[in-house]
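*Asks:* when you get a sec, could you give me coordinates for this:
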Amino acid sequence: MTPRPDPDALGFVLIDAARLLRAAFERRIAGAGLGITPGEARTLVHAAALDGSRQLDIAQRMGIEPMTLSTYLDRLQSLGFIERRPDPADRRARLIFTTPAADALIRDVRVEQVELMTQVTAGITPEDRELVRESLKRMRANLRAIEEDQQALPLAKEAGR
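*Replies:* Okay, the predicted model is just below:
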């Protein structure tokens, strides 16, 4: 007899929680009247956190395709919230910087994020929240290492031919 799958196994719970959290964040941003889409809000937050980073690095950090990011950045740039500058180290690349006009919007997105997370973590002690956060950061690092290994494997096989 094969073991029955457990829908409450850690991996499934993480996937479900991430999906539900993302949907809740998107609803919250869409309903907040900020004048930007949830994808643009995520992009702006990541651009601010990685101020001066290349578009490709921001896309990788967000886990989205560079072309999707480019669409979000185009809109944010047209609204005056980010600017693209040439990368002095690579003339093909652009560095992304938030503008002072974005500061209030970033604060508003942050308020929505904090309020949502207050609801999501209701009943969880600050110590347990920190333990979960640190554990998830470790899992993220492990997953990134696995992904890098998976990407390196075909290159290593090809180089060995």
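*Asks:* could you use CA atoms for every contact and neighbour count after this?
*Replies:* OK.
*Asks:* which outside residues touch stretch 15-27?
*Replies:* Contact partners of stretch 15-27, identified using C-alpha atoms under 8 Å, 6 or more residues apart in numbering, comprise 38-39, 113, 116.
*Asks:* need the max-distance pair from those residues.
*Replies:* 39 and 116 (16.6 Å; C-alpha to C-alpha).
*Asks:* picking that back up, among the contacts of stretch 15-27, which one lies nearest to residue 159?
*Replies:* Taking C-alpha to C-alpha as the measure, residue 159 sits nearest to residue 39 out of the contacts of stretch 15-27, at 38.3 Å.
*Asks:* how about this one, so we can line them up?
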Amino acid sequence: MTDNTAIKMADEETIFGNILPAREGYPAPELGLTIAIILAGRRWRSLLDEKLRTLGHSASRMEAMSAIAYAPAHTTQIQIAKRVGIEGPTLTRTLDMLEADGLVERLPDPSDRRNKHMKLTPAGFEALGEMLAVTGALRAKLLENVPMTDVRANLGFLSMLLERIEGGLETPDD
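*Replies:* Got it, this is the predicted structure:
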């Protein structure tokens, strides 16, 4: 960790160096944790986009294609959007580009003409394989020398946070 991103826990006077001074009512470790989660996600995505751009792709394309590839047969576009955690119109734009590139097919739902089922083409599976290889190599470098016990503990912790968030968090103002 560099000085400007390290959480100073000993004196709890600052969080992330001098970027964010601790304030009354904001416990430094908890605030530091939420900031670290947000920054790690953003920076990972930015790095991933940079690496995938060399293949002509992006993290959002990989996420959409992965969701389609690993979804049960006859999964609709709306279900894919929910899996990825984005709004339908955002996914529609991504799918339009993927379809134009010959990587995804939209198939009509025989029981409901309003719905479309998503399917990767052979070229889509090949492109996804390339993207996953780049992502896997990047992930291996990121987690190099991190003990598997730490990886599992953090995965459990982050999974618990996601469950709580997805379950809705009530605040006193709700």
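*Asks:* report the TM-score for the pair.
*Replies:* Here the TM-score for the pair of chains, by TM-score structural alignment, normalised by the length of structure 1, is 0.78; 148 aligned residues with a C-alpha RMSD of 2.5 Å.
*Asks:* and the buried ones among the contacts of stretch 15-27 of structure 1, selectable in PyMOL?
*Replies:* Command for PyMOL that selects the buried part of the contacts of stretch 15-27 of structure 1, burial taken from 16 or more other C-alpha atoms under 10 Å:
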select buried, resi 38+39
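*Asks:* can you put the contacts of stretch 15-27 of structure 1 in TSV and add distance to residue 21 of structure 1 and secondary structure?
*Replies:* Listed next are the contacts of stretch 15-27 of structure 1 as TSV, based on distance: C-alpha to C-alpha, whole Å; DSSP: H, G, I helix; E, B strand; the rest coil:
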residue	distance to residue 21 of structure 1	secondary structure
38	12	helix
39	14	helix
113	10	helix
116	9	helix
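*Asks:* between the contacts of stretch 15-27 of structure 1, which sits nearest residue 106 of structure 1?
*Replies:* residue 113 (10.4 Å).
*Asks:* what's the nearest residue to that closest one if we skip its chain neighbours?
*Replies:* residue 25 (7.1 Å; C-alpha to C-alpha, 6 or more residues apart in numbering).
*Asks:* the one you found matches what in structure 2?
*Replies:* With TM-score structural alignment defining the correspondence, residue 25 of structure 1 maps onto residue 48 in structure 2.
*Asks:* what strand or helix carries that match?
*Replies:* Using DSSP states H and E, the element containing residue 48 of structure 2 is helix 28-53.
*Asks:* and the longest strand for structure 2?
*Replies:* strand 112-120 (DSSP state E).
*Asks:* how much does that one stray from structure 1?
*Replies:* Once fitted to structure 1, strand 112-120 of structure 2 is off its aligned match by 1.3 Å on average (mean C-alpha distance after the TM-score superposition for structure 1).
*Asks:* what residues in structure 1 pair up with that strand?
*Replies:* Using TM-score structural alignment, strand 112-120 of structure 2 corresponds to residues 90-98 of structure 1.
*Asks:* how far does the matching stretch sit from its chain's centre?
*Replies:* Computed by C-alpha atoms, centre = their mean, to the nearest Å, the separation of stretch 90-98 of structure 1 from the middle of its chain amounts to 19 Å.
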